Each structure stands twice: as C-alpha cells, then as structure tokens.
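Asks: Pasted the sequence and its predicted model underneath.
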Amino acid sequence: MEGRRLALSNLEKVLYPATGFTKAEVLHYYATVADILLPHLRDRPVSFLRYPDGPDGQVFFTKNVPPGTPDWVTTAEVPRSEGPARMVLVQDLPSLMWAANLVTEFHTHQWLIGDPGQADRIVFDLDPGAPATIVQCCEVALWLRERLAADGIGAYAKTSGSKGLHLLAAVRGASSDRVSEYAKELAVEAEKALPELALHRMTRSLRPGKVFVDWSQNAGRKTTATPYTLRARAEPLVSAPVTWEEVRECRAPGRLAFGAPDIGPRLRDYGDLLAPLLDHGQAAALP
C-alpha cells in the first residue's frame, strides 16, 4: 500500500454484533472514504478511542503513540500541561489503514500541529438529555447558526455518530482560550434565548429534556470526534456531515443517523459538506 507493508488482522471478527459488521468491513469503509477523511485528519494530532473487541468490549483512549507503531507513521511532540507528549499524525492512506486496524474512533484537536496555541476551528457539541433527542439539538443548532452568522461566521453541521449534533466553523487569529471564551459566551446566550431547550452547564440534574451546548471542547487539550469517523456504538454509525435542510426538516431521531453503508451514496450526492472548513481563506475572525 503506497510502498508500505501492513499486516491486517482478524478480518472476520464481528465488531458490531447488532448488524454483523466485521473488521474487514471497517477497514473497507475507511479505505473507501480515505480521500475525504484524510484532509480532516492531516496535521492534527490524533487521539484514538479504541474498541478492539467491539463496543461491548473494553473501550479506552490512547493519546500517546501506541507501542508497536511503525516507524513510517508520522508522530509529533505536543505540548501538555504535565509536559510534552508524542502523538500520532495520520497523514496518508497507509497510516489511516494502520490506525483503522487498531479498531478506533478518530478524535482531533481544533488546531494544527504547526501552531498548537492557535485554533483554526470552533466546535459546539450539542448533547441531548433524555427525553430530548437530536430533534431538539437541531433546533438549538439552527439558533446557533444564525447567531454565528451575525458575527460573520459560517457554520456547518455533522451528526456526532451517537445521540447529538456537532456544529463547526473555520476561524482564524484567535487562541484556543479566546475561542473557548467566545464559545461559552454563545452557549450562555443560547440558554437565555431558549431557556426551555438549551443549557450551557454540564450539571446532570439540569439536563433532562434539554440540550447541553458543550463549548468546552474548544480548549487546547480537548478533542472532538473527527468527521467521518466510525463510532463505538451498537451499530456502525458515522459522525456524518449533514445539510442545513436536513437539520431544519429533522422531526424524528432516526432521520439523522447514518451508518457506514450510507456514507458512499451521501458523498456521491453531496461531496464533502465540510470542505469549506479546509479552506483557510474562508476562515472568519472572531469579533
């Protein structure tokens, strides 16, 4: 594969028992979407949420370079409060397939390795507290979209691949701390504008029936599920970009749930809906 030798293991192993989805199908999925996924991974240190025995087995985060990582996989030193660490950069198809063979969700920071203090994205993780669902997340997302637009910031949406919705936008000229501060300001505004629907605090007792607007993933140390990553859920669900029309028309939770088999047809229909995030010329300055 591009001049690299890669041993793939346990291809017949069923990783998603609810659907019989195997490790071979996981690897095929990542190979199929590689051209679209890799630009969202490139130059971003990756945290792996690994589930080698499926979502019902052991699930654990790997942030440092895993033991046995091939020497041709790119790594980089990343600053942390407790001291620098070395993390993986998934820069090409062989690295992607090596990482996929570990059976992992891909999680990335909102900054690039060249300038870890400067955010190039802002993210809001909209997390519903039962009985709220992604339907209520869509209502909050539409409000946030308009609020961001008022500041000249264009937002894009993707499913979390679980219960909620992520909003992302390209930004420039601001530190992770400043982006976090701005995101919190908007989360507080959302709660004031939608008091029966939105919440900016994580307090569990306040969350039933509301959407937690998690602004904290903009902190320099935090990561968010990468676009197009598979998730460790009962079915092979994907964190999939969605159109704003789909967000507006969402009336039932299942309407915005996309599995690995759905992504190829969606890419043919829409292309990469998050492609504008990769164009730094479209990044907006925070007010």
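Replies: Noted; the coordinates are in hand.
Asks: from here on, contacts and neighbour counts on C-alpha atoms
Replies: Noted.
Asks: Look at the residue nearest to residue 251 when sequence neighbours are not counted and say how many residues are nearby.
Replies: In space, and not counting its chain neighbours, residue 251 is closest to residue 135: 5.9 Å by CA to CA, 6 or more residues apart in numbering. As a burial measure, residue 135 scores 24 neighbours (other CA atoms under 10 Å).
Asks: Report the contact partners of residue 135.
Replies: For residue 135, the contact set (CA atoms under 8 Å, 6 or more residues apart in numbering) comprises 250, 251, 252, 253.
Asks: Would you write out the ChimeraX command that picks the buried residues out of those?
Replies: Buried members of the contacts of residue 135, defined by 16 or more other CA atoms under 10 Å, are picked up in ChimeraX with:
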select :250
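Asks: just curious, which of the contacts of residue 135 is nearest to residue 222?
Replies: Of all the contacts of residue 135, residue 222 sits closest to residue 253, with 27.1 Å by CA to CA.
Asks: residues touching that closest one, list them.
Replies: Residue 253 sits next to 133, 134, 135 when contact means CA under 8 Å, 6+ apart.
Asks: excluding its backbone neighbours, what's nearest the residue nearest the centre of the chain?
Replies: In the chain, the centroid-proximal residue (CA atoms, centre = their mean) is residue 225; its distance is 2.5 Å. Excluding the flanking residues, the one nearest residue 225 by CA to CA, 6+ apart is residue 107, at 4.3 Å.
Asks: and the one you found, how many neighbours?
Replies: Neighbours of residue 107 (other CA under 10 Å): 21.
Asks: what's the answer for residue 71, then?
Replies: Neighbours of residue 71 (other CA under 10 Å): 7.
Asks: helix/strand/coil for it?
Replies: coil (DSSP: H, G, I helix; E, B strand; the rest coil).
Asks: State the distance from it to residue 5.
Replies: 12 Å (CA to CA, to the nearest Å).
Asks: and the end-to-end length of stretch 46-57?
Replies: Start-to-end, stretch 46-57 (CA to CA) is 22 Å.
Asks: buried stuff in that stretch?
Replies: Quick answer for stretch 46-57 (16+ other CA under 10 Å): 46, 47, 48, 49, 50, 51, 52, 54, 55.
Asks: likewise stretch 167-180?
Replies: In stretch 167-180, counting by 16+ other CA under 10 Å, buried: 167-172, 174-180.
Asks: quick one: which of those residues is nearest residue 237?
Replies: Nearest to residue 237 among the buried residues of stretch 167-180 is residue 167, at 17.9 Å by CA to CA.
Asks: One more to weigh against that first structure:
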Amino acid sequence: MSTVTVVEGRKVTLTNLDKVLYPATGFTKAEVLHYYATAADALLAHLRDRALSFLRYPDGPDGQLFFVKNVPPGTPDWVTTAEVPRSEGPSRMVLVQDLPSLMWAANLATEFHTHQWRVQDPEVADRIVLDLDPGPPATVVQCCEVALWLRERLAADGIEAYAKTSGSKGLHLLAALVPTPSGQVSAYAKGLAVEASQAMPGLVVHRMTRSLRPGKVFVDFSQNAARKTTAAPYTLRARPAPTVSAPVTWEEVAGCGGPDELSFLASDIGARLEAYGGDLLAPLFDPARSRPLPESSSS
C-alpha cells in the first residue's frame, strides 16, 4: 500500500505506513515519518550540504541492514544530489536539503550518516567527532566519565565540545572547527584518543582490537577520516526500540548514574527540543565558535 502526499509542493510517495519497524514497542513506519516531521528543523540543519550514507533497515532491526551510498534507484529528480570523491572514484550521493527530501528519505527506513565536511569543500572538515563506545560490562556511564575528561582536554586547546548519545550504547562528542583537511583532523583526534588511554589506562582504549575492549571505553577517532561517516544528530537508530542519537547537556553527562538515564526514544525528542529552546547542538553552526586545531597538530 502506498500513499501520495504533498509536502511543501512536492509529491512524496509513502509506503507501508502500518508496518512495524521497531518490534519492541510496536513503533510503525507512520510513526517514524511523524517523528522526522517533528524533528525536521533540528535535523535538517545537520544534514544540509552533507552527502548522506543511508543505513537501511526496511524490515526492522532484525531484518537485513545495508549501507546505501550512491543515489538509490527511483530517487525523485527534485532531490538534490552531488558528486563527491570516493576511494574508488567520484560518486554521486544524496543531499537532504529540505522537508520533502527528508520525508522521501525517511520512507526508505534508514539511519542518516554524514561526513564531517560539506560538499562545497570535500574532505575539508568543519567538525571533529569522537565516538565513545563502551565494551560490556562498561556502559554509557563510563563513556560519560571519559567524555568529561575529553571535554576539558579539548577546552585546553580552545575547542568547545558538545555531546549527544549515539542512539545505541555510547556517546558522541562534536566540536566546530575552522575548515581543516580531514587528514589533519584525524591525526589530532588520534592524539586525543591516545592521551585519554594514557591518562585513564584502566578505563580507555584507543585501538579497535576487540580483546582489549571488555569493560573499557573505546575512543574511536576514525570517523574523522574523509571517507567515513557518523550517525547524524536526531537520526533514529536500527535498534529494537526507536532510540535517537539525541543531544544532551553537560549536566546530564556529569549526572549520569545509569544507562537508562541517557537513552532517548523518538517520543522524547519533541519535549526536549521545547524544553531547551531548540537544538542543543545549534552552537556548532555559529562561525564565531569554530576553532582551529592547535598549531602543533596541523604542522
């Protein structure tokens, strides 16, 4: 079953609206689309001008999950696309620039993943990201401890960090940079991860090796590489329940006493946007807050 709706003058075909995509809560595709319409203003700011990778889960999180990086077949001609560099050669990818494009993309049942750079300046990052991933039995509580250390370490270099949940088990830290080649940002981020592992050897690892990670927080710096992408703020995740990669305050990070305290569902986001007067990550768009990397890391 499909429905054609008009969104800001564009005809958008929506399919299988009654399909349950999140079995733990019975959350349907129609509810997914409603969530994205509700969070659109905040989400679109983070998607705009950034080539998108889609992690699709058309049959829910227990079905097949697969990444789509090239423009999918059947993409409407009014959806913006852009040619971007890839290791195998230039590729054309989707940009979600407006509400009709967001509703079309959300209908694909997908997570939204973005690069740290905009298509106008490929491979020159305007953000740095650190992905804090807990190895069981560690949880987001331990991620918060690491996040607070990294916040202070970044501040020592004049860089202001902001936090969001991953929507899975961990935390992401983001900061705005003056445009900087992705390779330099990657090197700086790796240095931070190594420093954190030296400062907190019982808590942090900076290498991906699985055997090193139980009970510790892996500080993943790799998503700063030009070809890598990270789950966007406000994207739903392919989990049993409709969890969201949700911005959080530093007070929430410092006060976190249990994993459930920093787990947010789609139904939580509207109230959070209202309570905080909009997007907690809005400062990332303020050019006055963008900072250069310290000179020693960019030489």
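Replies: Nice, I can see it. Just so we're clear, the structure is a prediction, and the values are computed from it rather than from any experiment.
Asks: Would you pull the TM-score for this pair?
Replies: The TM-score (TM-score structural alignment, normalised by the length of structure 1) is 0.99; 287 aligned residues with a CA RMSD of 0.6 Å.
Asks: Restricted to helices, list the contacts of residue 253 of structure 1.
Replies: 134, 135 (DSSP state H).
Asks: Save the contacts of residue 253 of structure 1 as TSV, and put in distance to residue 197 of structure 1 too.
Replies: Shown next, in TSV, are those (distance: CA to CA, whole Å):
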residue	distance to residue 197 of structure 1
133	11
134	12
135	11
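Asks: and stretch 41-48 of structure 1, how far apart are its ends?
Replies: 12 Å.
Asks: Over which residues of structure 1 does stretch 187-194 of structure 2 lie when aligned?
Replies: The aligned range for stretch 187-194 of structure 2 in structure 1 is 181-188, by TM-score structural alignment.
Asks: Mean distance between that stretch and structure 2 after superposition?
Replies: Aligned to structure 2 and superposed, stretch 181-188 of structure 1 gives a mean residue distance of 0.3 Å (mean CA distance after the TM-score superposition for structure 1).
Asks: buried ones in that stretch?
Replies: 181, 182, 183, 184, 186, 187, 188.
Asks: wait, which of the residues you listed is closest to residue 124 of structure 1?
Replies: Ranked by distance to residue 124 of structure 1 (CA to CA), those are led by residue 183 at 7.4 Å.
Asks: Next, the closest one: secondary structure please.
Replies: With three-state DSSP as the criterion, residue 183 of structure 1 was assigned helix.
Asks: can you pull the contacts of it?
Replies: Residue 183 of structure 1 makes contact with 122, 123, 124, 215, 216, 218, according to CA under 8 Å, 6+ apart.
Asks: go again using 6 Å as the cut-off
Replies: Listed by CA atoms under 6 Å, 6 or more residues apart in numbering, the contact set of residue 183 of structure 1 reads residue 215.
Asks: ok, back up a step: now, among the buried residues of stretch 181-188 of structure 1, which is nearest to residue 89 of structure 1?
Replies: residue 183 (26.5 Å).
Asks: Tell me which stretches of the stretch 1-150 of structure 2 form strands.
Replies: In the stretch 1-150 of structure 2, the strands defined using DSSP state E, counting those that start in this stretch lie at 2-7, 10-15, 20-22, 27-28, 52-56, 66-68, 81-84, 91-94, 110-114, 124-134.
Asks: Minimum distance to residue 291 of structure 2: which of those has it?
Replies: Closest among the strands of the stretch 1-150 of structure 2, once you apply CA to CA, is strand 124-134, at 9.3 Å.
Asks: Give me the range in structure 1 that the closest one lines up against.
Replies: Going by TM-score structural alignment: strand 124-134 of structure 2 matches residues 118-128.
Asks: where's the nearest residue to residue 118 of structure 2 once chain neighbours are set aside relative to residue 97 of structure 2, distance?
Replies: Computed as CA to CA, 6+ apart, the closest residue to residue 118 of structure 2 that is not its neighbour in sequence is residue 50, at 4.8 Å. Residue 50 of structure 2 is 9 Å from residue 97 of structure 2, where distance means CA to CA.
Asks: of the two, who's got more company?
Replies: Shown here are residue 50 of structure 2 and residue 97; by other CA under 10 Å, residue 50 has more neighbours (23 against 18).
Asks: counterpart of that one in structure 1?
Replies: That one, residue 50 of structure 2, aligns with residue 44 by TM-score structural alignment.
Asks: mean shift of the match of strand 124-134 of structure 2 relative to structure 2?
Replies: Its aligned residues in structure 2 lie a mean 0.3 Å from stretch 118-128 of structure 1 after superposition (mean CA distance after the TM-score superposition for structure 1).
Asks: Residues in contact with that stretch: which ones?
Replies: 110-111, 137, 164-172, 174-176, 210-215.
Asks: Run the chain-centre distance for that stretch.
Replies: Put simply, stretch 118-128 of structure 1 sits 9 Å off its chain's centre (CA atoms, centre = their mean, to the nearest Å).
Asks: so how far is residue 228 of structure 2 from the aligned partner of residue 66 of structure 1 in structure 2?
Replies: Using TM-score structural alignment, the equivalent of residue 66 of structure 1 in structure 2 is residue 72. For residue 72 of structure 2, the distance to residue 228 of structure 2 equals 19 Å [CA to CA].
Asks: Likewise for residue 215 of structure 2?
Replies: 26 Å.
Asks: same question, residue 169 of structure 2
Replies: Taken as CA to CA, the span from residue 169 of structure 2 to residue 228 of structure 2 is 20 Å.
Asks: who has more neighbours, those two?
Replies: When residue 169 of structure 2 and residue 228 are compared for neighbours, residue 169 comes out ahead with 19 against 13, by other CA under 10 Å.
Asks: Quick check: end-to-end length of stretch 149-165 of structure 2?
Replies: Across stretch 149-165 of structure 2, first to last residue, CA to CA, it's 17 Å.
Asks: so where in structure 1 does it end up aligned?
Replies: Under TM-score structural alignment, the match for stretch 149-165 of structure 2 is residues 143-159.
Asks: Buried residues, the matching stretch. List them.
Replies: 144, 145, 147, 148, 153, 154, 155, 156, 157, 158, 159.
Asks: Closest one to residue 268 of structure 1 out of those, please.
Replies: Among the buried residues of stretch 143-159 of structure 1, residue 158 lies closest to residue 268 of structure 1 (CA to CA), at 16.8 Å.
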